[in-house]
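**Q** Sharing a model prediction with you, sequence too.
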Amino acid sequence: MKFIVDSLVSRLVQTGDLTITYPDGSAGTYGDRKGRRVHIRVNTRKALFGLAFDPAYYLGHYYGTGDIDVVEGEMYDLLETVFTGNPDFKYYDTRWNRMLDRLRYLVRWFRQKNGIVRSRRNVQHHYDLTGALYDLFLDEDRQYSCAYFERPDQTLDEAQLAKKRHIAAKLHINRPGQTVLDIGCGWGGMALYLARHMGAKVTGVTLSDEQHALAEKRARDAGLDDTVSFLLQDYRNTEGPFDRIVSVGMFEHVGRPNYLTYFRKSAALLKRDGVMLLHTIGRTDRPAANNPFIEKYIFPGGYIPALSEIMQSVEKSGLAITDIEILRLHYAQTLRHWRTRFMARREEAKALYDERFCRIWEFYLAASESAFRWQNLVVFQLQLVHDQEAVPLTRDYIGRDEDCLRAHEANPKGERRGARQFPQEASI
């Protein structure tokens, strides 16, 4: 097994400075010895076997169990060395790893067939962790999805506010009191933004008890509980119709077998002149299996789609796409903020849970950032309608409404809530 790992790493790391200490005490050095030094120790033979057999899963798994240690540097440094050490070769390009990926892809349909009960269980696995954990690394509004960096020097809170503003503008809410459904509303930040700055009447749905409880409290504390309501409910049981639908960071939990159900339900809930905005992680290449570590430990039942997979279901749903935007490195920047914050408060996370939990989450954040920075993950923002005249003919309205929202954010008490100037009705 040592020979297999040594051979693989020799091909992967031709630049950089990586040392691996093996269970027998021997050490291998890889790269051109330039750049940040990284040293890992493989403590057990089972961990060595795992790295040889399936590194996509077992590197994170055995780092979590303590069978692999990072002696110098951090886990992120190791992943950077691996993913940038040889642009012409990736570990998943080997025949064996391609076969494993194909096998996972073939069985994904059974693993992702998320009925209502299973969906709730999957959501609770991740989102019903204590809120104190998320306070360690998220922004003040607890936005747990890709931020929108209008400038490289923006803070995380500024970029998350820009994300909400950007999505709100694309929803094209053009009069006070329009009804909005927020599918997968999280802790309520998007819904509260739409009510506060656009005068919308918002219904948010979530399957997380923790998120539902905090979202309701936030609405009460903000004095918005007359215009914002949160339901502990599956989107498939929601009744409409709504003028607008927004879904941010939820579609990744739907599961490939349920895509047509998702879009047909959305079409049924959306009024004929309505607008829907879907914000989801996606892949830039062909459909493939999820990362097995992330699927087991972080997001069970989840799936990251290729754009082609989304389009197949949209085309059969009765909805039409009027705008597609690809956010490329925005999530890499978001995850860098999260990872840096988490590592700075790692001891607090350990006090909430334990060392194994911290290692798993450190790997999750580092691997996710790597996937957006050097691999094939991006974020899709899709605008969908029934009627092509539901939005203006050109995209200029997005920037204009963002400017209007910025002004309202700067002086939210200077006018009656919802009394800001709205864009004109769409026309050609």
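**A** Thanks, I have the structure now. Residues are numbered from 1 along each chain as shown.
**Q** contacts, neighbours, all on C-alpha from now
**A** OK.
**Q** Strands of this structure, start to end?
**A** 17-21, 27-30, 37-42, 68-72, 179-183, 201-206, 228-232, 242-248, 270-283, 320-327, 377-385 (DSSP state E).
**Q** Check which helices and strands the shortest one is in contact with.
**A** Contact analysis of strand 27-30 by 3 or more CA pairs under 8 Å, 6 or more residues apart in numbering; DSSP states H and E lists helix 2-12, strand 17-21 as its packing neighbours.
**Q** change it to 6 Å
**A** When contacts are defined as 3 or more CA pairs under 6 Å, 6 or more residues apart in numbering; DSSP states H and E, strand 27-30 packs onto strand 17-21.
**Q** So which bits of the top helix by length along the chain are buried?
**A** Secondary structure of the chain per DSSP state H: the longest helix is helix 355-374. For helix 355-374, a neighbour-count test (16 or more other CA atoms under 10 Å) marks 355-373 as buried.
**Q** One more: stretch 97-108?
**A** Within stretch 97-108, the residues scored as buried using 16+ other CA under 10 Å are 97, 100-101, 104, 108.
**Q** Now distance to Leu12 too, for these, in JSON lines please.
**A** Below are these laid out as JSON lines (distance: CA to CA, whole Å):
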{"residue": "Asn97", "distance to Leu12": "14"}
{"residue": "Leu100", "distance to Leu12": "19"}
{"residue": "Asp101", "distance to Leu12": "18"}
{"residue": "Arg104", "distance to Leu12": "23"}
{"residue": "Arg108", "distance to Leu12": "28"}
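**Q** Next one for the comparison:
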Amino acid sequence: MKNEPLTKMSRVKKGVTWLLAIVVGLIGLVLVYAFTFYPAEYTLRVLRWRDADVYDYQKFPERPFPPSDAPFHFTQAPAEAMVQTLFEMDTAVDDLDTFLAETGTQAFIVIQNDAILYEKYFNGAAQDSIVTSFSVAKSFTSALVGIAIEEGHIQSVSDPITDYLPELLESDPAFQDITIRDLLLMSSGIRYQEFPFVSGDDAKTYYYPDLRDLALYQTEVVGTPGEIFLYNNYHPLLLGLILERATGQPVAEYLAEKIWQPMGAAYAGSWSLDEQGFEKMESGINGRAIDFAKFGRLFLHEGSVNGEQIIPAHWVREATLADTSLPDSYYPDWFHEALPNGFYKYMWWGRQHGGQPDDFAALGNHGQFIYVSPHKNLIIVRHGERYGVESFKWMQLFYDFATQLEPIVE
């Protein structure tokens, strides 16, 4: 009887040892699987870098592009007190500056009628600090597609993607039913699963060293194009391939020539690349917050900069207005709950505004935003190290601010 506690302790130790051995064994099997079926460089990136980070642009190679020869500068019309008061009407915001700092915000800019009402930087950032786009890059990609169509490089959004990417037919003839429009609307029917581990499509489309190969030879059609909305990072990769082939130049060069420089960017930018020199289409534009605001301005003015049409006006309207013909079943339940009266159109998120022109936003991981409210001539840019609050809570904050903001009559 005296040895009974020792016997129980020994059994517990043995049990813990066996449990640790099983866990280690499972981890070993997962690692063997990962290194067997995926490139070692990709697997090591997932293990080493883990979740995407706003400073990842420092890790990837990049294709730089220069600033504009004639940079545009917003005028100054400081109205900090008014901006703070309107945002602080939300119960989540006691003090705007404190809220922004505590939510990991790097840059926050509010612009109305081309005049900066509020511009502040937090958590060690400044106006010349590089920030990254994450999925805000998708909205740039969409704009480039509109320009390529206008220039005749691409015939129309109704083109089957296999007209430009015939290799897809080797995998499945069903790819010929997918159009460029289906990619822009996130409704292609291409399989997309966020998890788990190295086999998750989120990780693959972010870290894979050869994104061309991934998009062309490792995608699968599992649904009917145009039937349901499914956010899918293979779509911008495929659009990037189409742009690259149709224009005959790297996508970053096309961006610099057609958008970055014409819109009046004051700073140089870059687009992060995979190891084969292909742009990370789903996430990788890097620049300064004030220049991202100029992309919002470009869409606020229907693609025009100082009288020069950079993006076709009809494309801007088509890309940012809700398609009211879609059935409720097109969007999943979470979409209706997270974004009331919301929509997704040509890689822009939108909110209908009660008889006024729709608000729309480019949205990226960790809370990167370019928010545009046309009927208030308003642009809001937020960049952050993390969301700080749920992503669509930011959209609600911007929407409420735009609703309360008085329009400026010129």
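**A** Good, I have the coordinates. None of the values given here were measured: they were computed from a predicted structure.
**Q** After superposing, what score do the chains get?
**A** Once superposed, the chains reach a TM-score of 0.30 (TM-score structural alignment, normalised by the length of the second structure), with 200 aligned residues with a CA RMSD of 6.9 Å.
**Q** In a markdown table: the strands of the first structure, plus distance to Ile4 of the first structure and mean neighbour count.
**A** As requested, the strands of the first structure are exported to a markdown table (distance: least, CA to CA, whole Å; neighbours: other CA atoms under 10 Å):
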| stretch | distance to Ile4 of the first structure | mean neighbour count |
| --- | --- | --- |
| strand 17-21 | 13 | 21 |
| strand 27-30 | 13 | 17 |
| strand 37-42 | 14 | 21 |
| strand 68-72 | 17 | 18 |
| strand 179-183 | 46 | 26 |
| strand 201-206 | 46 | 25 |
| strand 228-232 | 49 | 21 |
| strand 242-248 | 42 | 24 |
| strand 270-283 | 29 | 23 |
| strand 320-327 | 37 | 16 |
| strand 377-385 | 28 | 23 |
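**Q** Indicate which one of the ones you listed is closest to Asp221 of the first structure.
**A** strand 228-232 (11.8 Å; CA to CA).
**Q** Identify all contacting residues around that closest one.
**A** Contacts to strand 228-232 of the first structure, defined as CA atoms under 6 Å, 6 or more residues apart in numbering, come from residues 201-207.
**Q** and the angle from that strand to strand 179-183?
**A** 40 degrees (axes from the mean of the first three to the mean of the last three CA atoms, to 10 degrees).
**Q** Can you show me the strands along the second structure?
**A** 62-65, 75-76, 105-112, 115-121, 131-132, 269-272, 285-287, 304-305, 308-309, 342-345, 348-353, 356-364, 368-373, 378-384.
**Q** And the third one, what does it pack against?
**A** When you say that, I think you mean strand 105-112 of the second structure. Using 3+ CA pairs under 6 Å, 6+ apart: strand 105-112 of the second structure touches strand 115-121, strand 378-384.
**Q** List the buried residues for the first one?
**A** Judged by neighbour count (16+ other CA under 10 Å), strand 115-121 of the second structure contains these buried residues: 115-121.
**Q** Between strand 378-384 and it, find me the angle.
**A** 10 degrees.
**Q** before we move on, the earlier item: quick one: which of the contacts of strand 228-232 of the first structure is nearest Gly50 of the first structure?
**A** Leu207 (34.8 Å).
**Q** rewinding a little: now the strands of the second structure in TSV, with distance to Ala143 of the second structure?
**A** Converted to TSV, the strands of the second structure look like this (distance: least, CA to CA, whole Å):
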stretch	distance to Ala143 of the second structure
strand 62-65	17
strand 75-76	26
strand 105-112	22
strand 115-121	24
strand 131-132	18
strand 269-272	16
strand 285-287	14
strand 304-305	13
strand 308-309	13
strand 342-345	12
strand 348-353	10
strand 356-364	12
strand 368-373	14
strand 378-384	18
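**Q** Between those strands, which one is closest to Val32 of the second structure.
**A** The closest of these to Val32 of the second structure is strand 269-272. By CA to CA, the value is 29.4 Å.
**Q** May I ask you to confirm that Gln106 of the second structure is in contact with Arg382?
**A** No - between Gln106 of the second structure and Arg382 there is no contact under CA atoms under 6 Å: 7.6 Å.
**Q** of those two, who's got more company?
**A** Gln106 (25 against 22; other CA atoms under 10 Å).
**Q** list the contacts for His39 of the first structure?
**A** 18-20, 71-72 are the contacts of His39 of the first structure under CA under 6 Å, 6+ apart.
**Q** now, which of those residues sits nearest Ser317 of the first structure?
**A** Leu18 (50.2 Å).
**Q** related to what we said a few turns ago, tell me the one among the buried residues of stretch 97-108 of the first structure nearest to Asp243 of the first structure.
**A** Closest to Asp243 of the first structure, out of all of the buried residues of stretch 97-108 of the first structure and judged by CA to CA, is Arg108, at 34.4 Å.
**Q** mind putting the helices and strands packed on strand 105-112 of the second structure in TSV, distance to Phe343 of the second structure included?
**A** Below are those laid out as TSV (distance: least, CA to CA, whole Å):
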stretch	distance to Phe343 of the second structure
strand 115-121	28
strand 378-384	19
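**Q** Figure out which of those is closest to Leu214 of the second structure.
**A** Among these, strand 378-384 sits nearest to Leu214 of the second structure (CA to CA), with 29.1 Å.
**Q** which strands and helices sit next to the closest one?
**A** Checked by 3+ CA pairs under 6 Å, 6+ apart, strand 378-384 of the second structure has strand 105-112, strand 368-373 packed alongside it.
**Q** Strand 105-112 and the last one, what's the angle between them?
**A** Using the same axes, to 10 degrees, the interaxial angle of strand 368-373 of the second structure with respect to strand 105-112 works out to 10 degrees.
**Q** what's the angle between strand 368-373 of the second structure and strand 348-353?
**A** 40 degrees.
**Q** Strand 368-373 of the second structure to strand 356-364, inter-axis angle?
**A** 170 degrees.
**Q** now for strand 368-373 of the second structure, which elements pack on it?
**A** Contacts defined by 3+ CA pairs under 6 Å, 6+ apart place strand 368-373 of the second structure against strand 356-364, strand 378-384.
**Q** Output those strands in JSON lines; the columns should cover distance to Ser391 of the second structure.
**A** Converted to JSON lines, those look like this (distance: least, CA to CA, whole Å):
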{"stretch": "strand 356-364", "distance to Ser391 of the second structure": "9"}
{"stretch": "strand 378-384", "distance to Ser391 of the second structure": "11"}
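**Q** any idea which of the ones you listed is most buried?
**A** strand 378-384 (a mean of 26; mean count of other CA atoms under 10 Å).
**Q** No more questions from me, cheers.
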